[in-house]
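[1] Sharing a model that was predicted from the sequence below.
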Amino acid sequence: MISEKINALLQFVKFLHSNINNFKRFDDIINDYNLLCTESSKLSPSKNHNDKLRSDVLQLDIDAKFNVIDVNIIQPIKLKARELNISIQTFNDVWSENIAEICAFKRSSSDDDALEILPYKSMYIELKKEVNWLGFLGTFSSDLDKILKELFDYFSEKTENKIDKIEMVEVDSLPLLQFQAGKPDELEKVLHPKHDPNLWNNDCFELFKYLFDEYYKGTIRQITNIWFYLKEYNSKRYKLYATKDSYKFFIKDNYKIEIKNFDKALLKWEEKEYEKIDEHRQNYEDGLK
C-alpha cells in the first residue's frame, strides 16, 4: 500500500508534469538568462572598470529575468512542495525523510502498487526530457531526483529506461539565493540579492559581495569572519549596520546557509584570517582604480 509520504512525492511529480507546457512559456526567458549569466561570468568587475560597468548593466537584466522565473516557476513549485509537506530547505531533507519509508514500501509492494507507480515514473522521465528549469531548484532538484530514482527504478523492467539514463537538463548558472545550501567549489559566481540599506551602505555591500565570492570557500566560519571584518575595519567608506542577528537572517534568507555559532577563533583571526581578508579588500580596491 502506498503511504502518505510516498503519495506526496507522486502528487508532486504529477504537479510538475501537468505544468510542463505552462512553465515552457518561459523557455526564452530562461535561455536569455543563461546567456546573460554566461557573459557576466566572463567579466572581472573587481579588476576592470569597463567590466564593472558592463557587469552592472547585465546584473539589472539578470535580476529582471530571474524575477520572472522566480515568480512563475520557482515560487509555485515551492508552494506546492510546502502544501504536500515536502522539505525544500536543506540538502538531503527529501532523501533522509523518505528513504526508510521507500525501502519498507519496496519490501511489501504488490503488483497493484507497481501498476499505480509506473504512470508517475513515465511522467517523471518525460518531465526530465522536456524542461530546462530543473537547475533553478538547486540541490533540492538533485535530492528529489535521487529519491525518485530509488523508488522508480525498483519498478523497472530490464528493457525499460531507468531514471539514471535520462540526463537532467540544468541551467548554465544557478542562483544560490533560492535553494542552495552552500557554495559548491565549481561555482565561481554567485548571484547576490539587491542592496538593503538597512544592513550596510552600498560600498560595504559591494565589498561583502567581493569577499563572499573571493574569500568564502564553503565554511560557516568564513561567513562570520566577513561580518567581523566589516565590523572592525576602521573606514568611513564601509558602513555596516547589520547586527549579528540581522546578518544571520540575511545569510539564511538569501543563501540558505544557517549560522548557529557566531564567534571567532581569536588566535587564528588575529594571526591569519583578518590579514587574509584585508588583502582581499586591498585587491578589491585596487580593481576599482
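    It's in.
[2] CA atoms for contacts and neighbours, from now on please.
    Noted.
[3] Please, where are all the helices along this structure?
    Per DSSP state H, the chain carries helices over the ranges 4-18, 20-24, 27-41, 49-69, 75-83, 93-108, 111-130, 139-152, 202-214, 220-232, 244-255, 266-268, 274-288.
[4] Select, out of those, the one closest to residue 169.
    Nearest to residue 169, of all the helices of the chain, is helix 111-130, at 6.9 Å by CA to CA.
[5] Name the surrounding residues that touch that closest one.
    Helix 111-130 has contacts (CA atoms under 8 Å, 6 or more residues apart in numbering) with 1-2, 10, 13-14, 16-17, 20, 134, 152, 155, 163, 166-169.
[6] again, only this time at 7 Å
    1, 2, 10, 13, 14, 17, 20, 152, 155, 163, 168, 169 (CA atoms under 7 Å, 6 or more residues apart in numbering).
[7] Against the centre of the protein, work out the most remote residue.
    residue 111 (38.4 Å; CA atoms, centre = their mean).
[8] Out of the contacts of helix 111-130, which is nearest to residue 51?
    Nearest member of the contacts of helix 111-130 to residue 51, counting by CA to CA, is residue 169, at 29.8 Å.
[9] hang on, the earlier thing: buried subset of the contacts of helix 111-130?
    Buried subset of these (neighbour count, 16 or more other CA atoms under 10 Å): 2, 10, 13, 14, 17, 152, 155, 163, 168.
[10] structure B:
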Amino acid sequence: MITQKIKALFQFIEYLHSNIENFNHYNGLIMELETLNNKRNELEPGRNYKDKLQYDKVQAEIENKFKTLQENTANLIKAKAKELNLCNFDNAPIYNFNGIINEIHQLKNNFIDKDLSEIFKHKSQYIEYRMQTHKTFLSLQIFFNDLDVIAKNLFDYFKDTQQNEFEAFETKAIPVNSIAETIQGFKKGQTKFTLPGSVLFNTSTNERLQNEALPPQQTETKTPTAPAIALLCNLINDAGIIKRKTMKYLRNIVNVFVKNTV
C-alpha cells in the first residue's frame, strides 16, 4: 500500500518531471557560470593588483548570475520539497527525509497489484528527469545524491532486469588513497569516495596477517581510532573548515565506502 510519505515522494517526482523544460532554460547560464569559475581560478588576486581588480569583477558577475540560477531552479526545488514535507533542510547539507526509508520498506512488504502502475510511472518520470536535466544546478549535489539513494532503494526492487537503471546519473565513488585527497576532491565538488580501510583504521601488520588467514565471515569489523579521527579533523581544519562544524562536514567530506583491506 502506498503511504502518505511515498505519495509525497511521487508528487515531488511529478513536480520535477513537469519542470524539465523550465529548468533546462538555465543550462546556458550554468555554462556561463562554469566558464567564469574557470576564469576566476586562473587569477591570483593576492599577487597583483590587476588580478585583484579582474577577480572582483568576475566574482561580482558570478554572484549575480548564481543568484538568478538559484532563484529559478534550486530554490524552487527545495521549496517544493518543504511544501510536501518530503525533506527537512534545517541542518543542510545534512538532509532529513523524514523517515521515508522505513515506509519504502513497508511498501516492499505490503504492496498490492494496483500500486504497481503508480510505482512504474514515477520510476520512469524520475529517471527521465535525472537523465534530461542538470545534475545539481551548482548547489544541490548532496541533496540529489541522497534522493537518488532513496529512489533507487524503492525503484530497484520493482524492476524486471538486472540492469542498473540509475547508472547514467548516479554519483560514482572516486578512489582516493588519503584523507587529504578526499578533501581536495570535496573542494572540486565531488561528494563520494572510496578509501582504503588502512587510512581510517589502525590495523597493525600482525593483525592484517592474522586476519588474512581467517575465513571472510570471521573477519572483525574495526572502528576508527582516536588518532585517525584527530588526523581527519586536523586536515578538515587545514582546509578552512571551522572545527565546531567538523561533524556537519564529515557527512560531506567522508561519504566513504571503506574498502576492507584485511
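    Sure thing, it's come through. Every value quoted in this text rests on a predicted model; they were computed, and no experiment measured them.
[11] Quick TM-score on the pair, please.
    Superposed pair, TM-score by TM-score structural alignment, normalised by the length of the second structure: 0.63. Supporting alignment: 189 aligned residues with a CA RMSD of 3.0 Å.
[12] Next, format the helices of the first structure as TSV and append distance to residue 190 of the first structure.
    Shown next, in TSV, are these (distance: least, CA to CA, whole Å):
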stretch	distance to residue 190 of the first structure
helix 4-18	27
helix 20-24	24
helix 27-41	9
helix 49-69	11
helix 75-83	20
helix 93-108	23
helix 111-130	25
helix 139-152	15
helix 202-214	7
helix 220-232	14
helix 244-255	9
helix 266-268	27
helix 274-288	16
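[13] What does residue 207 of the second structure correspond to in the first structure?
    Matched to the first structure by TM-score structural alignment, residue 207 of the second structure sits unpaired.
[14] any idea which helix or strand carries residue 207 of the second structure?
    Assigned by DSSP states H and E, residue 207 of the second structure belongs to helix 205-212.
[15] List the buried residues in that helix.
    For helix 205-212 of the second structure, burial by neighbour count (16+ other CA under 10 Å) applies to residue 211.
[16] So what's the gap between that helix and the chain middle?
    Put simply, helix 205-212 of the second structure sits 34 Å off its chain's centre (CA atoms, centre = their mean, to the nearest Å).
[17] cool, and stretch 282-289 of the first structure?
    The answer for stretch 282-289 of the first structure is 29 Å, by CA atoms, centre = their mean.
[18] Need the residues that contact it.
    Contact with stretch 282-289 of the first structure is made by 46, 47, 48, 49, as judged by CA under 7 Å, 6+ apart.
[19] can you rerun that using 8 Å?
    45, 46, 47, 48, 49, 207, 210.
[20] Look up how far residue 64 of the first structure lies from the second one.
    Shown here: residue 46 of the first structure relative to residue 64 of the first structure, a distance of 23 Å by CA to CA, to the nearest Å.
[21] ok, back up a step: please tell me how far the residue farthest from the centre of the first structure sits from residue 118 of the first structure.
    11 Å.
[22] now do residue 65 of the first structure
    Note on residue 65 of the first structure: its distance to residue 118 of the first structure, by CA to CA, is 36 Å.
[23] Pull up the gap between residue 128 of the second structure and residue 163 of the second structure, please.
    Distance, residue 128 of the second structure to residue 163 of the second structure, using CA to CA: 16 Å.
[24] who's more crowded, the two?
    Set residue 128 of the second structure next to residue 163 and count neighbours by other CA atoms under 10 Å: residue 128 wins out with 14 against 9.
[25] corresponding residue for that one in the first structure?
    For residue 128 of the second structure, the aligned position in the first structure is residue 126, judged by TM-score structural alignment.
[26] Residue 46 and residue 64 of the first structure: which is more packed in?
    Per other CA under 10 Å, whichever of residue 46 of the first structure and residue 64 has more neighbours is residue 46, with 19 against 14.
[27] Count the neighbours of the nearest residue to that one once chain neighbours are set aside for me.
    Spatial nearest neighbour of residue 46 of the first structure, chain neighbours left out: residue 287 (4.7 Å); criterion: CA to CA, 6 or more residues apart in numbering. By the criterion of other CA under 10 Å, residue 287 of the first structure has 15 neighbours.
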